[in-house]
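Engineer: model the structure of this input:
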Amino acid sequence: MKHFDLHARIPLLAKAMAAADHSPDAQLVQTRHRASLVESWDIGPGSTVLELGCGQGDMTAVLAEAVGPRGRVVAVDVAGPTYGAPVTLGESAARLAAGPLGPRIDFRLGTDVRDLSVDFPCDAFDHVVLAHCSWYFASLGQLRDTLARVRPWARRLWFTEWDLTPSCGDQLAHLLAVLVQGQIEAAGSHGEGNIRTSFSREALLRLLPETGWTADGDGPVDTDALQDADWEITACLDLITAGERLATLSEPVRQLVLSQSDVLRAVAAPHGNRPLAAYWVTAR
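Structural biologist: Here you go, the predicted model:
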């Protein structure tokens, strides 16, 4: 049982993020979303957490608040400290490390847990968390190997990601932006965007048994307040307009991508596009 009101701490947590200096309203929304997730999960004071794909620390800050001064969060990301814009991972980590949550967080940027030099004792962590980071993985195989690698280290897995299945027509633009970026990556034209391997909830559930994890719960996540649909639509159309990565695709794939981007332009609103829903899965 939690003995604190995480929701009340959201404004302070959002201000602790370096990205809040650039987009305070957006940061507040992103922090509120992650706080709602953690409030629904069984991560209480004193917990030890391994966070994979920590990025700029949106979930890291919330987890550090949740575990309290006696808890610990090891925040890992395969990307190095110079990755990210307008705030890099290193800048964001340094901001959090210098604040009151710093003593609870161990940032390990530029770290791939599949590397055998990275190791922890069995059951070193109460929880392992992946929050909106799995589409950054280069492939489902990389995700599978990562989940299998961390299985001995943690007792429980908490996972959340966008859901590819739309519930209404006004989510179509976000879906198309995701699928187009995923197709470009799958065809061999690799970049550093947010979406590299877009897979379904069902694909994750098929994958988990191969990694030693057994799913024991799942459900929907409300994302209506999030701005990610607009962000991904802009990223996708900018990628198409730039053209460099399309030039390396085979002609049939390139024409398929261009046709889908035509549809995206037709259905996307100038701003305020409705995001896809997300889902959570827990496993032991």
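Engineer: only C-alpha atoms from now on, for both contacts and neighbour counts.
Structural biologist: Noted.
Engineer: what about stretch 124-135, how long is it end to end?
Structural biologist: End-to-end distance for stretch 124-135, by Cα to Cα, to the nearest Å: 26 Å.
Engineer: in it, which residues are buried?
Structural biologist: Residues 125-135 are the ones in stretch 124-135 that count as buried (16 or more other Cα atoms under 10 Å).
Engineer: count of neighbours near residue 52?
Structural biologist: 25 (other Cα atoms under 10 Å).
Engineer: meant to ask about residue 115, not that
Structural biologist: Applying other Cα under 10 Å, we find 10 residues neighbouring residue 115.
Engineer: show me the strands in the stretch 151-284 of the chain, by range?
Structural biologist: Under the criterion DSSP state E, counting those that start in this stretch, strands of the stretch 151-284 of the chain are mapped to 154-162, 215-221, 278-283.
Engineer: residue 72 and residue 86, how far apart?
Structural biologist: Applying Cα to Cα, the value for residue 72 to residue 86 is 28 Å.
Engineer: whoops, I mixed them up, residue 216
Structural biologist: When residue 216 is compared with residue 86 (using Cα to Cα), they lie 38 Å apart.
Engineer: before we move on, what about residue 266?
Structural biologist: Applying Cα to Cα to residue 266 and residue 86 gives a distance of 29 Å.
Engineer: to compare against the first, here's another:
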Amino acid sequence: MSVSAACISIDDPESLARIYPHQNEKHFPIVLGQMRQRIQLVKTWGIQPGERVLEIGCGQGDCTVALAAAVGNSGHVTAIDPASLDYGSPYTLGEAQAHLRASPIGSRITFEQADPLAFLPRNTETYTTAVLAQCIWYFASPSTLSAILSALALRVQRICVSEYALVAGDPRAAPHVLAVLAQAALECRKPTSESNVRTVMAPREIRSAAEVAGLRTVSEERIVPPEDMYDGRWEVGAVLADEFESEIRESVANERERAVVFAMRDAVRSAADSVKLKGESVHTMDIWIATFAK
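Structural biologist: As a prediction, this is how the structure comes out:
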């Protein structure tokens, strides 16, 4: 089903989800859950019509869609990501971004394949808002975040951030918290990582990085994601997969360190089994949402 420009509204998750690529109607509810959560973010940040937004770490563009709906025809979203255009699943970044460029909101979006720290010095544009939506854990190190925030502080009026809070406000999300920590314990022992979890930073550390960049916290809150956002299930599934065990054996040489990662994996399994015994499914952990300014 196509979506006309007249149907585009930040208050209509279904129409926005239909702009985003999905394989079929069976896959659509997954996209809808993701879009509901992105709309939560955009509304909490108070993105307004006419804003010029710089989105860091846009990926396939799910948050980009919500931002483009919020800024309207008088605004614009510049969405950047350093990943290769053939990265991602079920759609690559290149496929998803091409799909969105051809959509009714395509004229509101400019996609850039670039490292933020390389893009900002060569770009002279100024923006009302910079957005980092659940992308910080993809960074190579905590110092990468500090450098990006310092560069953004010179170019934008405010910086809006969301990241997983490492808190299970819903007890069913406890396995998700443990799964992320297990992945982080493995990935930090690799010279390079292509995981979804490369550098885990809690809200306290992100606030500290913002303070070092000369930013103050304007607002912050924690939300429980929608029921149909499945990130928690996916991360738990990744940790319990046979491939994760193989990676532990290949990447963790020290016997004691390897035992720690295996113990964390066992904790994930036990927590997930406890949720399953109650006839329920793993939930996604809380998300921390904050706004910073000079």
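Engineer: now the TM-score, please.
Structural biologist: Once superposed, chain against chain, the TM-score is 0.91 (TM-score structural alignment, normalised by the length of the first structure); 278 aligned residues with a Cα RMSD of 2.0 Å.
Engineer: follow-up on the earlier one: please identify which of the strands of the stretch 151-284 of the first structure is closest to residue 199 of the first structure.
Structural biologist: strand 154-162 (9.0 Å; Cα to Cα).
Engineer: which other residues reach the closest one?
Structural biologist: 41, 50, 122-135, 213, 276-284 (Cα atoms under 8 Å, 6 or more residues apart in numbering).
Engineer: the stretch 151-284 of the first structure: helices as residue ranges?
Structural biologist: With DSSP state H, counting those that start in this stretch, the ranges of helices along the stretch 151-284 of the first structure come out as 172-186, 201-211, 228-242, 251-267.
Engineer: where does the longest one end up in the second structure?
Structural biologist: Read it as helix 251-267 of the first structure. Counting by TM-score structural alignment, helix 251-267 of the first structure falls onto residues 255-271 of the second structure.
Engineer: got the buried residues of stretch 124-135 of the first structure as a markdown table, with distance to residue 113 of the first structure and secondary structure columns?
Structural biologist: As requested, those are exported to a markdown table (distance: Cα to Cα, whole Å; DSSP: H, G, I helix; E, B strand; the rest coil):
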| residue | distance to residue 113 of the first structure | secondary structure |
| --- | --- | --- |
| 125 | 14 | strand |
| 126 | 17 | strand |
| 127 | 15 | strand |
| 128 | 12 | strand |
| 129 | 13 | strand |
| 130 | 13 | strand |
| 131 | 16 | strand |
| 132 | 18 | coil |
| 133 | 15 | coil |
| 134 | 14 | helix |
| 135 | 17 | helix |
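Engineer: and residue 156 of the second structure, how far from residue 47 of the second structure?
Structural biologist: Distance, residue 156 of the second structure to residue 47 of the second structure, using Cα to Cα: 14 Å.
Engineer: and residue 19 of the second structure, by the same measure?
Structural biologist: Distance from residue 19 of the second structure to residue 47 of the second structure, by Cα to Cα: 19 Å.
Engineer: excluding chain neighbours, what is closest to residue 201 of the first structure?
Structural biologist: Excluding its sequence neighbours, the residue lying closest to residue 201 of the first structure (Cα to Cα, 6 or more residues apart in numbering) is residue 163, at 6.3 Å.
Engineer: so which of the helices of the stretch 151-284 of the first structure gets nearest residue 195 of the first structure?
Structural biologist: That would be helix 172-186 among the helices of the stretch 151-284 of the first structure, by Cα to Cα, at 6.2 Å.
Engineer: could I get the strands of the stretch 151-284 of the first structure as CSV with distance to residue 243 of the first structure and mean neighbour count?
Structural biologist: What follows is those, written out as CSV (distance: least, Cα to Cα, whole Å; neighbours: other Cα atoms under 10 Å):
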stretch, distance to residue 243 of the first structure, mean neighbour count
strand 154-162, 27, 22
strand 215-221, 34, 14
strand 278-283, 30, 19
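Engineer: so which of those strands gets nearest residue 198 of the first structure?
Structural biologist: strand 154-162 (8.9 Å).
Engineer: would you check the span in the second structure matched by the closest one?
Structural biologist: Residue span in the second structure matched to strand 154-162 of the first structure, by TM-score structural alignment: 156-164.
Engineer: closest to residue 8 of the first structure out of the strands of the stretch 151-284 of the first structure?
Structural biologist: For residue 8 of the first structure, the closest of the strands of the stretch 151-284 of the first structure is strand 215-221, at 20.3 Å, according to Cα to Cα.
Engineer: now do that closest one: which elements does it pack against?
Structural biologist: Strand 215-221 of the first structure is packed against strand 278-283, with contacts defined by 3 or more Cα pairs under 8 Å, 6 or more residues apart in numbering; DSSP states H and E.
Engineer: the strand it packs on: average distance to aligned residues in the second structure?
Structural biologist: Strand 278-283 of the first structure: mean distance to aligned residues in the second structure after superposition is 0.7 Å, counting by mean Cα distance after the TM-score superposition for the first structure.
Engineer: between that strand and strand 215-221, how many degrees?
Structural biologist: Calculated by axes from the mean of the first three to the mean of the last three Cα atoms, to 10 degrees, strand 278-283 of the first structure forms an angle of 170 degrees with strand 215-221.
Engineer: from the chain's centroid, how far away is strand 278-283 of the first structure?
Structural biologist: In terms of Cα atoms, centre = their mean, to the nearest Å, the centre of strand 278-283 of the first structure is set 12 Å apart from its chain centre.
Engineer: what's around the closest residue in space to residue 244 of the second structure that isn't next to it in sequence, how many residues?
Structural biologist: Among residues not flanking residue 244 of the second structure along the chain, residue 238 sits closest, at 6.8 Å (Cα to Cα, 6+ apart). Other residues within reach of residue 238 of the second structure, judged by other Cα under 10 Å, total 15.
Engineer: for the one 10 residues further on, same thing?
Structural biologist: A count of nearby residues for residue 248 of the second structure, using other Cα under 10 Å, gives 20.
Engineer: equivalent analysis for the one 10 residues further on, please.
Structural biologist: For residue 258 of the second structure, the count of nearby residues is 18 (other Cα under 10 Å).
Engineer: for the aligned residue in the first structure for residue 11 of the second structure, give its distance to residue 211 of the first structure.
Structural biologist: Using TM-score structural alignment, the partner of residue 11 of the second structure in the first structure is residue 7. Distance, residue 7 of the first structure to residue 211 of the first structure, using Cα to Cα: 34 Å.
Engineer: and for residue 39 of the first structure?
Structural biologist: For residue 39 of the first structure relative to residue 211 of the first structure (Cα to Cα), the value is 27 Å.
Engineer: I am finished for the moment; much appreciated.
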